[in-house]
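J.: One predicted model, sequence on top.
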Amino acid sequence: MFCVDVQHKKCIMICVIHSRRSIMARATVTLPQDLLTELMSLVGARSKTEAVITAVKDEIRLRKVARIKAMAGQMEFTAEADDLRHGDRRLG
């Protein structure tokens, strides 16, 4: 659907972005029951879905942290902390 009204287009874009954030995917996964039970206990999940979502989020976070740690010493950074805190003229 196309419209000429700019405000209407903005409204449509906001709705699309909002609806994309709530899109869920279904997956069928075969897991050993004892592994799933232990996972639910460790993360304090009330459901299998909650346990798996928590585990996936944790794994993603851990891998991102590992990538950042792997970059240690590879970037040259010469600014001092005080310069960064107080050097931005926009902040007055």
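T.: That came in fine, so what should we check first? Residues are numbered from 1 along each chain as shown.
J.: going forward, measure contacts between C-alpha atoms and count neighbours the same way
T.: Will do.
J.: residue ranges for the helices of the chain, please.
T.: 6-21, 33-43, 48-70, 81-86 (DSSP state H).
J.: The longest one: which residues count as buried?
T.: Along helix 48-70, the positions that meet the burial threshold by neighbour count (16 or more other Cα atoms under 10 Å) are 51, 52, 54.
J.: Below is structure B, check it against A:
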Amino acid sequence: MTSKFISTGKIARSTRAGGITGIRSGDYGPVTNLYNARHAWLDHTHSALDEAVAEAYGWGDDWRVGVLTDDEILARLFRLNQARA
């Protein structure tokens, strides 16, 4: 794993823990409400994690220019799986 991926995971874990604390104290309501509200910290965390995963697979440039659609990601993962099988 790359150090960027590991550090992003730590950020995701800590920001999510902050959100969970808010949920427990009643700030956000159910977890579904938290995700539906798409708070800025949640969007930032998801974007950072998406970029770190793309980098880990060697797809960082493609991710940054926006050519990695869901279908393209699945196709690439399928090809990797077939190559490793």
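T.: That came in fine, so what should we check first? Everything numeric in this text was worked out from a predicted model, so none of it was measured.
J.: Superposed, what's their TM-score?
T.: The TM-score (TM-score structural alignment, normalised by the length of the second structure) is 0.30; 28 aligned residues with a Cα RMSD of 2.2 Å.
J.: Next, format the buried residues of helix 48-70 of the first structure as CSV and append distance to residue 64 of the first structure.
T.: Supplementary listing: these in CSV, determined by distance: Cα to Cα, whole Å:
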residue, distance to residue 64 of the first structure
51, 20
52, 18
54, 15
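J.: just these now: which is nearest residue 83 of the first structure?
T.: residue 54 (38.6 Å; Cα to Cα).
J.: Neighbours of the nearest residue to that closest one once chain neighbours are set aside, how many?
T.: Spatially, and ignoring its direct neighbours in sequence, residue 54 of the first structure is nearest to residue 43 (7.2 Å; Cα to Cα, 6 or more residues apart in numbering). Residues within reach of residue 43 of the first structure, counting by other Cα atoms under 10 Å, total 13.
J.: any idea how far residue 23 of the second structure is from residue 82 of the second structure?
T.: 41 Å (Cα to Cα, to the nearest Å).
J.: scratch that, residue 34 of the second structure
T.: In terms of Cα to Cα, residue 34 of the second structure sits 8 Å off from residue 23 of the second structure.
J.: was I right about residue 5 of the second structure contacting residue 50?
T.: No: the criterion here is Cα atoms under 8 Å, and residue 5 of the second structure misses it with residue 50 at 9.4 Å.
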